[in-house]
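K.L.:
Sharing a model prediction with you, sequence too.
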Amino acid sequence: METAMNVHAALGAHRLVPVVVVDDAGAADGLAGALVAGGLPVAEVTFRTAAAEASIRVMAARGDVLVGAGTVLTVDQVDRAVAAGASYVVSPGLSRDVVERCLEHGVAVLPGAVTATEVQAALELGVSTVKFFPAGTSGGAKAIAALAAPFGGVRFVPTGGIGPANLHEYLALPCVHAVGGSWMVPRDLVSAGEFDKVAALVAEAVALTAGKEVLV
């Protein structure tokens, strides 16, 4: 399993975190292959489906994809995600119990924080990289830029309501470590096993991040 420092370095290098919903663990290997083929070997597998745990196990076992667990709400889910091979854990909100359990396991944790109070609480728990969710309805890039002013050392991973049209607004901010999104891994294409199409969408998303200076 990757160390927390390595995970954060990798997320920052890729700039994009595909947020994946897997309904059948049988699709996990093909999905992982599509991410690798598209040039973005990263996945946040949401814990919203019964297949999440097995999917993380399959993808992590390959060794060529950085796999994390998303929508983690409880300590029990943290334990299950880590046991399945998740290298990082993402929560929609800030839970002291979840953060502390992740730190005990030595895995990177990205708790949700959209207010100054939540960001400060995360810092008090020893976490300086937070998920800004839901980004689109929480003020977007302007809100992140405003929060970054008093919290100079905090890095944000905005997720929710982000797509090709507004991706550049977030990536242009120095405080944005990476951006989470699901547009390049549509649930219906994953379920249908159309991994060539997924790989093509992933490659397009990677090209967008590479061209962000042009888009801003």
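P.N.:
The structure has been received and is ready for your questions. Numbers count the residues shown, from 1 in each chain.
K.L.:
Going by C-alpha atoms from here, please, whenever you check contacts or count neighbours.
P.N.:
OK.
K.L.:
now the strands: where do they sit in this protein?
P.N.:
Secondary structure of the chain (DSSP state E): strands located at 16-20, 42-46, 66-70, 88-90, 108-110, 129-132, 155-158, 179-181.
K.L.:
helices and strands around the longest helix anywhere in the chain, which ones?
P.N.:
Longest helix in the chain, counting residues (DSSP state H): helix 195-210. Applying 3 or more CA pairs under 8 Å, 6 or more residues apart in numbering; DSSP states H and E, one finds that helix 195-210 contacts helix 28-37, helix 187-192.
K.L.:
what comes into contact with the shortest one?
P.N.:
Contact with helix 187-192 is made by 20-24, 27, 31, 195, 197-198, as judged by CA atoms under 8 Å, 6 or more residues apart in numbering.
K.L.:
Please repeat the previous calculation with a cut-off of 6 Å.
P.N.:
Taking contacts as CA atoms under 6 Å, 6 or more residues apart in numbering, the residues outside helix 187-192 that touch it are V21.
K.L.:
how distant is it from the center of its chain?
P.N.:
Centroid displacement of helix 187-192 relative to its chain, using CA atoms, centre = their mean, to the nearest Å, is 19 Å.
K.L.:
go on, stretch 183-196?
P.N.:
Worked out by CA atoms, centre = their mean, stretch 183-196 lies 17 Å from the chain centre.
K.L.:
Comparison target below:
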Amino acid sequence: MTTIPRSGADVLDLAPVMPVVVVSDAEVAVPLARALVAGGLPGIEVTLRTPAALEAIERIAAEVPEAVVGAGTVVGAEQAAAAAGAGARFLVSPGCTPDLAAAMADTGLPFLPGVSTVSEAMALLERGVSELKFFPAEAAGGAPFLKSLGGPLPQVRFCPTGGITPASASIYLALPNVGCVGGSWLTPADLVAAGKWDEITALAREAAALRG
């Protein structure tokens, strides 16, 4: 069984790549999670973009103890509480407001609040939060932007997400202030629909070896 993360740092250190998963049918949640874990990626971010998301989190938490399932696209206090109730072990947001930061902290779960500017990162540092999601990574400046933050904000570590590919992931992972990257390429809709779990495991195995 995978150790439950106690901090944002623990979440960043689960694996080089955090699969960012959209689940439209909760029936696929368990085999999908098992396929990713088998490939060496225990941390799984299930985005709260579909009606099936909370049930998917609940099923993975109950049936795949080796997985560390989290909730992504958390944009409100109610979602944070619902995700925690479903068994999520961490929370991820695309952006952050003071109210959302407080709501995520109130769940007692580690969380990665989203930022895309220096000021947003500094505001979260003032709250004692130094592990952040950088989103949308490619559109917001990419690896050069994060590299430039290493000087003024060396204590901050990131999970860049958004537009990252297997080819560009290693560039991000080579940066000392990047703990992991978020990847949506690991669970193509056609492979999930066809139940080609071995192929998803193969993609996960390649991603797990990306640390640069």
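P.N.:
Cool, the structure landed. Quantities reported herein were computed from a predicted structural model and do not represent experimental measurements.
K.L.:
Reformat the strands of structure 1 as TSV; add distance to A141 of structure 1 and mean neighbour count.
P.N.:
Putting the strands of structure 1 into TSV (distance: least, CA to CA, whole Å; neighbours: other CA atoms under 10 Å) gives the following:
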stretch	distance to A141 of structure 1	mean neighbour count
strand 16-20	16	25
strand 42-46	21	25
strand 66-70	22	28
strand 88-90	20	27
strand 108-110	18	26
strand 129-132	10	28
strand 155-158	8	27
strand 179-181	11	25
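K.L.:
closest one to L167 of structure 1 among those strands?
P.N.:
strand 179-181 (7.8 Å; CA to CA).
K.L.:
in structure 2, what residues pair with that closest one?
P.N.:
Aligning strand 179-181 of structure 1 against structure 2 (TM-score structural alignment) gives residues 181-183.
K.L.:
What angle do strand 16-20 and the longest helix of structure 1 make with each other?
P.N.:
When axes from the mean of the first three to the mean of the last three CA atoms, to 10 degrees is applied, the directions of helix 195-210 of structure 1 and strand 16-20 differ by 150 degrees.
K.L.:
Which residues belonging to helix 195-210 of structure 1 are considered buried?
P.N.:
Judged by neighbour count using 16 or more other CA atoms under 10 Å, the buried positions of helix 195-210 of structure 1 are 195-206, 208-209.
K.L.:
Need the counterpart of A122 of structure 1 in structure 2.
P.N.:
For A122 of structure 1, the aligned residue in structure 2 is L124 (criterion: TM-score structural alignment).
K.L.:
quick one: the residue lying closest to its match once chain neighbours are set aside from A61 of structure 2, how far?
P.N.:
Leaving out its chain neighbours, the residue that sits closest to L124 of structure 2 by CA to CA, 6 or more residues apart in numbering is S130, at 7.1 Å. Per CA to CA, to the nearest Å, S130 of structure 2 is found 26 Å from A61 of structure 2.
K.L.:
Let me see the contact set for the aligned residue in structure 1 for R157 of structure 2.
P.N.:
If you follow R157 of structure 2 across to structure 1 using TM-score structural alignment, you land on R155. With contact set as CA under 6 Å, 6+ apart, R155 of structure 1 has these partners: 129, 175-177.
K.L.:
Same question for V30 of structure 2.
P.N.:
Residues near V30 of structure 2 by CA under 6 Å, 6+ apart: I60.
K.L.:
cool, C180 of structure 2 as well?
P.N.:
So C180 of structure 2 contacts 12, 16-17, 159 (CA under 6 Å, 6+ apart).
K.L.:
how about a cut-off of 7 Å?
P.N.:
C180 of structure 2 sits next to 12, 15-18, 159, 173 when contact means CA atoms under 7 Å, 6 or more residues apart in numbering.
K.L.:
swap in A169 of structure 2?
P.N.:
Contacts for A169 of structure 2 (CA under 7 Å, 6+ apart) come out as V181.
K.L.:
any idea what it aligns with in structure 1?
P.N.:
Per TM-score structural alignment, A169 of structure 2 is aligned with L167.
K.L.:
State the distance from its match to S138 of structure 1.
P.N.:
Look at L167 of structure 1 and S138 of structure 1: by CA to CA, they are 15 Å apart.
K.L.:
And for A32 of structure 1?
P.N.:
On the measure of CA to CA, A32 of structure 1 and S138 of structure 1 end up 31 Å apart.
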